[in-house]
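S.K.: just a sequence and a predicted model for now, questions to come.
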Amino acid sequence: MKVTLKKAFSIIDGRLSTEIGDVYEMLNYIFDDNFMTHQLPTAMNRLKELNPNWFSGMVDVLNDVKKTNNTNDFGELIKIIDKSFPAYEFQLGKISSEFSFFDGIIKQK
């Protein structure tokens, strides 16, 4: 699944840069699951903990944009991404782990 930098911003940074449905779509794809709203923070935290190479690469790109433009202001970053990186895409990976999510708690399968 390919996503734009603006769409990925939500799972990289944690601030909602797109529709919440996009967050569900990305996390459900990554974990091959069907998350409920209260499980999203746990899934995002787990993604950050596992930090697969494809994810850390996305984080590096966003951090470079922040550093190059000397800002962490959400509004400014979204304007910069819309103007300079509208078609910049990432390939999301899958996380096949021995973990499942239930009621926001990670349980070993």
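M.R.: Arrived safely.
S.K.: rest of the way, CA atoms for contacts and neighbours
M.R.: OK.
S.K.: which parts of the protein are helices?
M.R.: For the chain, the helices defined by DSSP state H occupy 5-13, 20-31, 40-50, 53-68, 74-84.
S.K.: need those in JSON lines (columns: mean neighbour count).
M.R.: JSON lines is the format used below for these (neighbours: other Cα atoms under 10 Å):
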{"stretch": "helix 5-13", "mean neighbour count": "21"}
{"stretch": "helix 20-31", "mean neighbour count": "17"}
{"stretch": "helix 40-50", "mean neighbour count": "16"}
{"stretch": "helix 53-68", "mean neighbour count": "15"}
{"stretch": "helix 74-84", "mean neighbour count": "14"}
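S.K.: structure B:
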Amino acid sequence: MPTQNNPFPIMLDAMVVTSEYITKGRLPVLYVCREVDEEEETWQFHCGNGDFTMERMQLVRLDNILRLDDTLVALAQLPAGHFATRESIDAQWKVAALPEE
């Protein structure tokens, strides 16, 4: 599914999980994960502060996240079941497997 205009394996209008820290507070995305189970694939984009309370979570289109931070295209091929973190928007991403539940 990746194309020249969209290197992600999901459509640009696919819904992804983020928080108001990113969309309203304009904090940088420092944590990204790609979870896949038998039924669906979920991408999450967070600021890394550990606050995942439902009141702060939002569903937004992938292209909206990419408009906020175009450096995220570097993670377009993040393997399923993995996450990536960085210390700042200018830092290198560190990728690791998500812990098994």
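M.R.: In hand now; what should we look at? The structure presented is a predicted model; accordingly, all values stated were derived computationally and were not measured.
S.K.: please state their TM-score.
M.R.: Scored against TM-score structural alignment, normalised by the length of structure 2, the superposed chains reach a TM-score of 0.27; 60 aligned residues with a Cα RMSD of 5.3 Å.
S.K.: hmm, back to that, turn the helices of structure 1 into JSON lines, including distance to Ile106 of structure 1.
M.R.: Below are the helices of structure 1 laid out as JSON lines (distance: least, Cα to Cα, whole Å):
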{"stretch": "helix 5-13", "distance to Ile106 of structure 1": "18"}
{"stretch": "helix 20-31", "distance to Ile106 of structure 1": "12"}
{"stretch": "helix 40-50", "distance to Ile106 of structure 1": "8"}
{"stretch": "helix 53-68", "distance to Ile106 of structure 1": "20"}
{"stretch": "helix 74-84", "distance to Ile106 of structure 1": "30"}
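S.K.: would you indicate which residues of the longest helix anywhere in structure 2 are buried?
M.R.: Taking DSSP H as the criterion, structure 2 has its longest helix at helix 62-68. Neighbour counts over helix 62-68 of structure 2 (16 or more other Cα atoms under 10 Å) mark Leu62, Asp63, Ile65 as buried.
S.K.: from these, which is closest to His82 of structure 2?
M.R.: Nearest to His82 of structure 2 among the buried residues of helix 62-68 of structure 2 is Leu62, at 17.8 Å by Cα to Cα.
S.K.: the closest one is in contact with Thr18, isn't it?
M.R.: No. In this structure, Leu62 of structure 2 is not within contact of Thr18 by Cα atoms under 8 Å, at 9.9 Å.
S.K.: quick one, which of the helices of structure 1 gets closest to Phe101 of structure 1.
M.R.: With Cα to Cα, the closest approach to Phe101 of structure 1 among the helices of structure 1 belongs to helix 40-50: 7.8 Å.
S.K.: helices and strands around the closest one, which ones?
M.R.: For helix 40-50 of structure 1, the packing partners by 3 or more Cα pairs under 8 Å, 6 or more residues apart in numbering; DSSP states H and E come out as helix 20-31.
S.K.: done for today, thanks.
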